[in-house]
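Colleague: Quick one, fold the following:
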Amino acid sequence: MHPKPLYVEALIRTDLDALWQHTQDPALHRRWDLRFTDIAPLTAGRFRYATKVLGLRVTGLGTHSGERFRPDGTRTSVLRFASTDPLSLIRAGSGFWRYTPTDDGIRFITGFDYDTRWGRFGTLADVAFRPIFGWMTAWSFDRLRIWLETGTPPERQSPLAPSAARCRRSRPTGRHGAAPRALAALERP
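Modeller: Below is the predicted model of the structure:
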């Protein structure tokens, strides 16, 4: 049985354009997202990412596409990612970001899933890794929220300031939790 996809949702009291910029600009994105130490654009819609795990650098490639203006006022961004790095537990995956304006701010959502490598060992390792990866995503979303709501950059925040507990981690029913149709058409890295 395949594990549940990851889901994180945060309410961020900011302008939609500011949130879009902080999530779509690789130089800003890598500052708040604990999961990455580097995100480098390659060609239009393609990027390279890296992270350090136990002092080792793990790399991968990704493709992305964003819909900046939708008739209902929301925005979406979809991505696919993959790694041929033998150190990477994650072989390939895909996900989305959804930005939904509300009266209280922007409802910022991600949903993503991935396949592992290393056979049965990878499947077992993912039992421990997946909750940690979900926690890292939620902690990072709250770190971004603090940055945009207070102006305190991630580098100046105490590691105890962001809290994964402030984010919703279970997918609701309905379209807000479902992947956008654009994800099916996005090319693989």
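Colleague: Going by C-alpha atoms from here, please, whenever you check contacts or count neighbours.
Modeller: Fine.
Colleague: show me where this protein has strands.
Modeller: Here the chain has its strands, by DSSP state E, at 6-12, 38-41, 46-53, 56-67, 75-82, 90-102, 105-116.
Colleague: Tell me which of those sits nearest to D142.
Modeller: When these are compared by C-alpha to C-alpha, strand 6-12 sits nearest D142, at 7.1 Å.
Colleague: what about the longest helix in the chain?
Modeller: helix 119-150 (DSSP state H).
Colleague: re the thing from before, looking at the strands of the chain, which is closest to R175?
Modeller: strand 90-102 (10.5 Å).
Colleague: The closest one: how far from the chain's middle?
Modeller: Offset of strand 90-102 from its chain centre (C-alpha atoms, centre = their mean, to the nearest Å): 6 Å.
Colleague: residues of it that come out buried?
Modeller: Using 16 or more other C-alpha atoms under 10 Å as the test for burial, strand 90-102 gives I90, R91, A92, G93, S94, G95, F96, W97, R98, Y99, T100, P101.
Colleague: Between these, which sits nearest G122?
Modeller: Closest approach to G122 among those (C-alpha to C-alpha): I90, at 8.6 Å.
Colleague: quick one more, to check against the first:
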Amino acid sequence: MTEPIYVETHVRAPLDRVWELTQDTELHPRWDARFSRITPVEELAGGGYRFRYELRLPLHTLAGTGTSLGERHRPDGTRTSALRFTTPDRLSPLGPGRGYWRYVPTADGVTFVTGYDYAPGWGSVLDRLVLRHVVGWLTAWSFDRLRIWAETGTEPERWPLASVLAVWRPDRPRASRCRRAPGARRRPRTDPAPSVMDDAPATLDQLEAP
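Modeller: Predicted coordinates:
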């Protein structure tokens, strides 16, 4: 059984700024290398919206649809965003999936977390051995590019994906700055190990299918 993807970073910037950079569909693809374009399609009756997404590759453009629902005001001061996505593209390594973002205010910024899972598009063996590691790394690298933008104002276009080769630049985005597994929690030995998706907000189950 494959583990869902988990990435966590700490951003020393105001919560509203992190929310803006991640929720605005024009700003989001600028830092997130998993997307080239996100286009809202319609509002959902139960809240949130439906969107189309694209990822432009050298020889092909992957495309799909998704739904998203954000919680900006919660009693504990945190914020969340739930997501479901799918694609009819047989060339996509990611099939249907679901996930979430959590925004946890701290004394000096925001802890920004994602957890998500998907059905493998290219088979479970290749996904487990290669693709899931690549997707997780790309998510973490994108999160660090977001952090740099929010903290310093350096626009993400300054750091294209090829900048991973600029090893002489300590200020470049680095996936290794992000945590890739949740912190350990005490639990009775008889309890099963928690899943990343156990921490998903309730809105994920309420969200319409893409």
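Colleague: Just the TM-score for the two chains, thanks.
Modeller: For this chain pair, the superposition-based TM-score is 0.92 by TM-score structural alignment, normalised by the length of structure 1; 184 aligned residues with a C-alpha RMSD of 1.6 Å.
Colleague: is it possible to export the strands of structure 1 to JSON lines including distance to P172 of structure 1?
Modeller: Shown next, in JSON lines, are the strands of structure 1 (distance: least, C-alpha to C-alpha, whole Å):
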{"stretch": "strand 6-12", "distance to P172 of structure 1": "9"}
{"stretch": "strand 38-41", "distance to P172 of structure 1": "30"}
{"stretch": "strand 46-53", "distance to P172 of structure 1": "29"}
{"stretch": "strand 56-67", "distance to P172 of structure 1": "22"}
{"stretch": "strand 75-82", "distance to P172 of structure 1": "17"}
{"stretch": "strand 90-102", "distance to P172 of structure 1": "13"}
{"stretch": "strand 105-116", "distance to P172 of structure 1": "11"}
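Colleague: Minimum distance to W147 of structure 1: which of these has it?
Modeller: That would be strand 6-12 among the strands of structure 1, by C-alpha to C-alpha, at 9.9 Å.
Colleague: Compute the inter-axis angle for the closest one and strand 90-102.
Modeller: In terms of direction (axes from the mean of the first three to the mean of the last three C-alpha atoms, to 10 degrees), strand 6-12 of structure 1 departs from strand 90-102 by 30 degrees.
Colleague: What is strand 6-12 of structure 1 packed up against?
Modeller: Judged by 3 or more C-alpha pairs under 8 Å, 6 or more residues apart in numbering; DSSP states H and E, strand 6-12 of structure 1 is in contact with strand 105-116, helix 119-150.
Colleague: about what we covered before: how far off centre is the longest helix of structure 1?
Modeller: Taking C-alpha atoms, centre = their mean, the mean C-alpha location of helix 119-150 of structure 1 is offset from the chain mean by 9 Å.
Colleague: in it, what's buried?
Modeller: Across helix 119-150 of structure 1, burial judged by 16+ other C-alpha under 10 Å covers 122-123, 126, 130, 134-148.
Colleague: do the same with stretch 35-54 of structure 1
Modeller: Neighbour-count burial for stretch 35-54 of structure 1 [16+ other C-alpha under 10 Å]: R35, F36, T37, D38, I39, P41, R46, F47, R48, Y49, A50, T51.
Colleague: Thank you, goodbye.
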